[in-house]
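**Q** Next comes the sequence, and after it the predicted model I'd like to discuss.
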Amino acid sequence: MAGEEPTAVVETGDALAHDPAFVERGLSTEQVAERVARGQTNDVPDRASRSVKDIIRGNVFTRINAILGVLLLIVLATGSIVDGMFGLLIVANSSIGIIQEVRAKRTLDKLAIVSQTKPVVRRNGAGGELAPREVVLDDIIELGPGDQLVVDGTVVESVGLELDESLLTGESEAVHKDPGTSVMSGSFVSSGTGAYRATKVGRDAYAARLAEEASKFTLVHSELNAGINKILKLITYLMIPAGLLIIYNQLFSSGEALGPSLSGMVAALVPMVPEGLVLMTSIAFAVGVVRLGRRQCLVQELPAIEGLARVDIVCADKTGTLTENGMRLADVELVDGPGGTTLEAARTALAALAGNDPRPNASVLALSEALPDDPGWGEPTAVAPFSSAKKWSGQSYGAHGNWLLGACDVLLDRDTPTARRAEELGAQGLRVLLLARSDRPVDDALAPGTVAPVALVVLEQRVRTDAKATLEFFAEQHVDVKVISGDNAVSVGAVASSLGLPQGDSPIDARTLPDDREQLADIAEASTTFGRVRPDQKRAMVGALQSRGHTVAMTGDGVNDVLALKDADIGVAMGSGSPAARSVAQIVLLDNKFATLPYVVGEGRRVIGNIERVSNLFLTKTVYSVLLAFFIGISGVLATVFGFDPLPYPFLPRHVTIAAWFTIGIPAFLLSLAPNNERARPGFVPRVMRLAIPSGVIVGVATFVCYLLVYAGPDQTEVEKVQAGTSALITLIMIALWVLAVVARPYQWWKIALIVAAALGYVVLFSVPFLREFFALDPSNLAYTGIAFTCGAIGMVLVEVSWWVTGRIHGERRRVFASREDLHAAP
């Protein structure tokens, strides 16, 4: 019986759908409760961060923790707890990762709830906003321009209702929907109004199935994550032979007892693992999410922070981005012509048009605020909703006539005095609409027919106070801004020009743009301001710019921006924008401030630049660790084959632990969170390798040479062994500190302080008797220590020379000290 219940409910729902009273009132409270009890709810996973349980599991059970855990058990089996200090890395890595990701999760979840699309659902005879998860089977959901469908259903009301299903099918043509036709979740309303009954909810809905299959929804590509994964794969390939060699040397060739052999093996293997690289990357992204969250910026896909930092072109819509959403009716100016009438009659018609629009846009809202009185014309006999494609709307009122409201340059001949007057007003930055009569009903297939102008409706748009400063920021950062608007080109140009945008006074009417992508790309690259751009043209312009190698961000808030937002490398939507725009964007500015974008760009640059620095440190350590393991391991093979004296590994696990403290661990953590205003560039992996490989080779070779020079042979005493290991460690630390000094450039006061503090940390470790004994350090042999300092100094010089030479070879600008621009970003 339980299996038959859903069928019965569906049949009941179909029966209810044909009941006009049900369509009018929607489900009752009791009917909703019945469906909830049956599990017929829209229970789909929220688009938010992973659960706390998954966060803990993901940070504890990692490949790196597993490797370190096994090595820790080996060291503890030898009875040396001190040498197991590196095991604290497991606790530190997991704890820091969990704390930061949970903080980011809380921020994301709070912002996601604020940004969540809330459909208007009819219940008990009234419409009200509900969370998508609260929708149940057979709910009547109202629709208006920009609304996105949250479940599948059947249309029950339609007034010029047209849906854009491009997010599901790829087809950009809007589809007219009459009552009785099926609609799918994921599509959105491009024009008109209506309502539909939910027939499939939860995981049965089309968009939910697509999301699970990941066939249409793709994440932003992250060069950073891809690069780090590539590096980790390479490291794995290197670690296998190096690890096998060092294991053979320590266990079978060195001739040492089992305990010291195991300690040396672990000491060689531990620094090969870039244990902090993935952690620091996660922390940098998580902290970025929290910082942007404080500015009411919802990052729906983490790599979007990185992506926006790489953007070199920002395509911005005018309305809602450069100007405020709200408008004010400034004037109704009568025009001479066949549609001539009194000013009072024109204002009456405008009041009727505004009062009978169920989903008014910003322009109509301005009219309804200025003309609130009901003219008493009753319900319109025909309605033509506004759409971005046709640029006009209309209502017919029988004996009161057929009225149009729309773009002057669409409804008028450009050579008429009225059109020229509209352009004059538009050149002042005003928005101008035409009120006109038509000779046929507005829903006629040949509408608008013959247009008889009545009046120019002049609306004031308020330019955002922070728009000019934002455009200046992008100009300073060599990021081009393109204003792409559906409004009149002259009006768009006036706004762009007032903000100081280059070529803003030479706007291009998109109706003259070619269809050829190459020609379109030429014009899009050369110009900055475009008006009368259709939604499909916005999408085409984004694609044309991308075809020229540009990384394009698109900002917008309306349904006409959805296609371009989806195709852009990074889509940025305003929080007050349409649900469809917010759903396809990777970043949502909940405070609706275009001025927040520079902070997002800055955060992306901080993440990318700092992770690159940190990667240099960790990979340098991996390179010199692998190289040392190869050298020591090969000595064991040569000892077996040719009878040479084998070399035991020079360090204890505690030595490699303290070597990483001040050359990598603490500095890397601080550098990963520091301000960084350098523009993101492609080529993350090659650039990191250019520094890490030469530096790692220099550290490894210099350390090995120093060890060879101070090694007293297989008959060395325990004191000589400690002194030799200490000398090699001094050489390693000196050069590693210089690598840190190079990576930290260009210098600011706090970076210099960081390097000095790191050096002083080692001075303390080598100077305090208790610490020397605890960490098995003995620099008392002045001859050995002199050799160590000499090898270290030579290595430091080689690292410095390598840095300058690679910069010259690859055309990279090298700076030792920060410029004023860098200092502006200092903490």
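**A** Sure, I can see it.

**Q** from here on, contacts and neighbour counts on C-alpha atoms
**A** OK.

**Q** ok, residue 88 to residue 755 distance?
**A** Plainly put, residue 88 is 24 Å away from residue 755 if you go by Cα to Cα, to the nearest Å.

**Q** ok, those two, which is more surrounded?
**A** Neighbour tally, residue 88 and residue 755, criterion other Cα atoms under 10 Å: the higher count belongs to residue 755, 19 against 13.

**Q** Chain neighbours aside, what residue packs nearest to that one?
**A** Leaving aside its sequence neighbours, residue 755 sits nearest to residue 741 (Cα to Cα, 6 or more residues apart in numbering; 6.4 Å).

**Q** what packs against whichever strand or helix holds that neighbour?
**A** Under the criterion of DSSP states H and E, residue 741 resides in helix 718-743. Secondary-structure packing of helix 718-743 (3 or more Cα pairs under 8 Å, 6 or more residues apart in numbering; DSSP states H and E): helix 597-642, helix 653-660, helix 684-710, helix 749-767, helix 782-809.

**Q** next structured bit after the shortest one?
**A** In the C-terminal direction, the helix or strand that comes right after helix 653-660 (DSSP H and E) is helix 666-673.

**Q** contact partners of that following helix?
**A** Here helix 666-673 makes contact (Cα atoms under 8 Å, 6 or more residues apart in numbering) with 280-281, 284, 287, 606-607, 610-611, 613-614, 617, 744, 754, 758.

**Q** then this one, side by side with the first:
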Amino acid sequence: MELYRQPLAEVFSALDSSAGGLDAATAEERLQQFGFNQLETKTSINPWQIFIDQFKSFIIYILLFAVVFSLLIGEYVDSVIILIILLVNAAIGFYQELSAHESLEALKKISTLQATVLRSGQRKVVDAKLLVPGDVVLLEAGDRVPADLRIIESVELRVEESALTGESVPVEKQAMNIDNEVPLGDRRNMLYSATTLSTGNCRALVAATGMVTELGKIAELVKTAAEEQTPLQRRLDQFGKKLSFAIIIICLLVFALFFFKDFFNNGFSGDALLALVLIAISLAVAAVPTALPAVVTIALSVGVKRLLDKKALVRNLSSVETLGSCDVICTDKTGTLTASQMTVRYAWTADGETVLSGTGYSPEGELSGEPATELFRCGLLCNNASLQLEAGKWHITGDPTEAALLTSAAKAGVSDGRKRLAELPFSSERKLMTVLVGDKAEATSYSKGALTQLLRRCNRILLANDVQPLTDEWRERIEQQNADYASQALRVLAFAMKPQTGQASEQGLVFVGLQAMIDPPRPDVLESLLKTRQAGIRVIMITGDYGETAKAIGREIGIEGGAMSGEELTALDASGLKAALENGVNIFSRVAPEHKQRIVEALQQMGKTVAMTGDGVNDAPALKKANIGVAVGSGTEVAKEASDLVLLDDSFTHIVNAIEEGRGIYDNIQKSIMLLLSGNLGEVLIIFCAALFGINLPLTAVLLLWINMVTDGAPALAYSVDPYGTDIMLRRPKPREEGILPTSKLALLGVLGTVGSLLALTLFFQFGGNSPDADRLIYAQTMVFNFVVLYEVILTFVIRSSYQVPFFANRWVWAAALLSIALQALLMYTPLASVFKIVPLGWTDILALACAGALFAAASLIYQLVMRWQGDPDKIYS
């Protein structure tokens, strides 16, 4: 049986301790037995292994083969360029991954603090890592709990546990017996490591230290959580494998077809064999999208910069794209969907109801309805919190509930400078707090607390500034109003007063009214959630708070679907949880850290790409397990270190911005792949058709390598900074099983490559490419060579139009296109032409090329118009 369920005497016996604590010798023995009160970390990271891991990708393997091929045919510049691209890409990935292994170190830092402990009955301050089970520690308001503790005795103890349980207000704790098994958040006789005392003080017995604490269990979950491969990494890897097999097959076919043709016509020749080997290798080099790793890295890096401008810090480059692919966001409630600031919504008196606008602790807001000055005065004076404006933000000291009462009084313009004469502090038995203010001649007591406790101490009621008898009818109306507020998951406090002299009294009070408050949704959450729905993304709320509170917030912000508690979730196996998720359960309350991880795993098993947002220690395992973890700015360091994306403030809007950015980056990467593959496909088809039909080679090995160098890199890189299409947040998320290019884009790629290769072959035949005359063949090859360069320049703009990007929106695309044309002209009309075995072209030739280019552009645009007319199946809204 867990220690929270055992009587205190049995806990002392089980831990072989006493109220005076352990002696020094016993503490030292137990330290040797249990080890330090700190969290374990993984074995040290090997930087060399991280660097080597950057090359473990199929697309990288075929590029390394391309380097070898380039060296074989003497193209040293090409091989050096590819190697530089690969090394830069690996260096960026190495830096990102090395900085991502810090979650457990952050957890470890939480445990390194000082603690006041009783050793042989004497107070002693020790390093918290020296605490052992059986130690007795003393804690006061503001102290951080150093281990898991069983409370021995306490005074007005309230503990902030939101980092561990997600509960939005401090929890009352006391030395009590609990017989039944209850969730972590309801164990009122226990204190847990990494939580903080808000009010009161206590003496407590150390029940667990180090990795055995609840925090340690979370650390173990973080340590063992497998890191998911991002959709981009998975798709690029699959794409690389398929591409490499296709390239190998095509190159072998080309080699075989030309070899047998040459063998039957001329017999075996060593020079001819070498030429065939070179053309096959050149074709392989041309077919490999050399610039792809650089394009992906630069596109992601540009996205990182854009996100930083939008208050989101990316810790892992590939995480940017993952957010754009996610179809489920699992979000914490407190601090993420809500402001994590208690706010009074309603004030009720016998005269009527006052509605307060505004959120948080800023005293800005409007009041409508009946005035409730005396009610707000009660909340102002019966209060130990304080509000300060620092650097343009309101900060609180003390209990958040009391701070909310100060804010409501400020909104109502109520102030009172009377001196406090006495106080009856809040206690768990009375559930009341009373203060006496004024002077000896004329004083007034003000009380606040739970309605059930306060109402039975009242015999009068304040009505129209006049004190009248509190009748049974009034009692029923007050209790009904309290029930109405409670049904909306509002936290309700009752208030009373009594003019008196002498000591503060809590009998014969005058009932004043009720104040109902809640941790409200952030102002921008409604619009942000609407955008996620338009983008086809499901939002699931996962919180440690109570079910009614979670459902009330869900109703207010538009999270629809069923609700489930942590206790109900525990009773389900993996298939039962999947069934619940499939049936539309979107709100989970009173959850433990392992519950969050189970939910994420179940969604991933359903084929979902999951983003998990959170701010607390309890969110860390799920943040790491999710496809992408998103920590909010005010959250714990643990959550930030376990996440992939950190919002620099807590606005949910920045998650939507990140999703949009991720989708845009993915579009730009797709565009680059489309450009690289369309051009390469055209080149491969030209050579393959020549081999298949037994005609002369339209392009030589050196011409293929030049085309690859001039037309691939710069335009594809320019796509990295392309603006995004206007419909980007009106599409469904990318299906998990979809390849790097969807079917519609593959079809477009095939059309572009086929049309381009047909036009090239037409020019080849038209200008004497199949003639036995060597000069005619060089002339025809020159025409094809120039057309392929023009075709790939036109491709740059045709592909952008398929993503609905404005024609003149990116000056870098235009610069890249002009650079390709300029380099081609430099080659054609300088002595370099003889090196490449081509001839300068005249105006009529250039006109013929322009007509062929215009025909290609027209065919491509007509095809896109037809496809657009048929409709986009991925679009949710038109």
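**A** That came through, no problem. Keep in mind it's a predicted model, so treat the numbers as computed, not measured.

**Q** one step back: could the helices and strands packed on helix 718-743 of the first structure go into CSV alongside distance to residue 348 of the first structure?
**A** CSV is the format used below for these (distance: least, Cα to Cα, whole Å):
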stretch, distance to residue 348 of the first structure
helix 597-642, 42
helix 653-660, 78
helix 684-710, 63
helix 749-767, 67
helix 782-809, 72
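
**Q** which of those sits most buried?
**A** helix 597-642 (a mean of 24; mean count of other Cα atoms under 10 Å).

**Q** which residue in the second structure lines up with residue 701 of the first structure?
**A** The alignment partner of residue 701 of the first structure in the second structure, by TM-score structural alignment, is residue 758.

**Q** in what helix or strand does the residue most central in space within the first structure lie?
**A** For the first structure, the residue nearest the mean C-alpha position is residue 304 (1.5 Å; Cα atoms, centre = their mean). If you go by DSSP H and E, residue 304 of the first structure is part of helix 303-309.

**Q** compared with the second structure, how much does whatever helix or strand comes next after that helix deviate?
**A** Downstream of helix 303-309 of the first structure, the first helix or strand assigned by DSSP H and E is strand 313-316. Superposing on the second structure places strand 313-316 of the first structure at an average distance of 7.2 Å from its equivalents, by mean Cα distance after the TM-score superposition for the first structure.

**Q** Would you mind measuring from the aligned partner of the residue nearest to residue 755 of the first structure in the second structure to residue 577 of the second structure?
**A** In the second structure, residue 741 of the first structure lines up with residue 797, judged by TM-score structural alignment. With distances taken as Cα to Cα, residue 797 of the second structure is found 48 Å from residue 577 of the second structure.

**Q** what does residue 856 of the second structure give?
**A** Relative to residue 577 of the second structure, and taking Cα to Cα, residue 856 of the second structure is found at 54 Å.

**Q** What's the local residue count around residue 61 of the first structure?
**A** 12.

**Q** can you check residue 109 of the first structure too?
**A** 17.

**Q** and it, what helix or strand is that in?
**A** Element membership for residue 109 of the first structure (DSSP H and E) is helix 88-115.

**Q** Pull out the buried residues from that helix.
**A** For helix 88-115 of the first structure, burial by neighbour count (16 or more other Cα atoms under 10 Å) applies to 89-90, 93-94, 96-98, 100-102, 104-109, 111-112, 115.

**Q** try stretch 558-566 of the second structure
**A** 558-560, 563-566.

**Q** Let me know the closest of the residues you listed to residue 240 of the second structure.
**A** residue 559 (39.8 Å; Cα to Cα).

**Q** Assign a three-state SS to that closest one, would you?
**A** coil (DSSP: H, G, I helix; E, B strand; the rest coil).

**Q** Once you drop chain neighbours, what's closest to residue 195 of the first structure?
**A** Closest to residue 195 of the first structure by Cα to Cα, 6+ apart is residue 142, at 4.2 Å.

**Q** So the one you found belongs to a strand, correct?
**A** Yes. According to three-state DSSP, residue 142 of the first structure belongs to a strand.

**Q** Would you check that it makes contact with residue 119?
**A** Yes. Residue 142 of the first structure lies in contact with residue 119 (Cα atoms under 8 Å); the separation is 7.3 Å.
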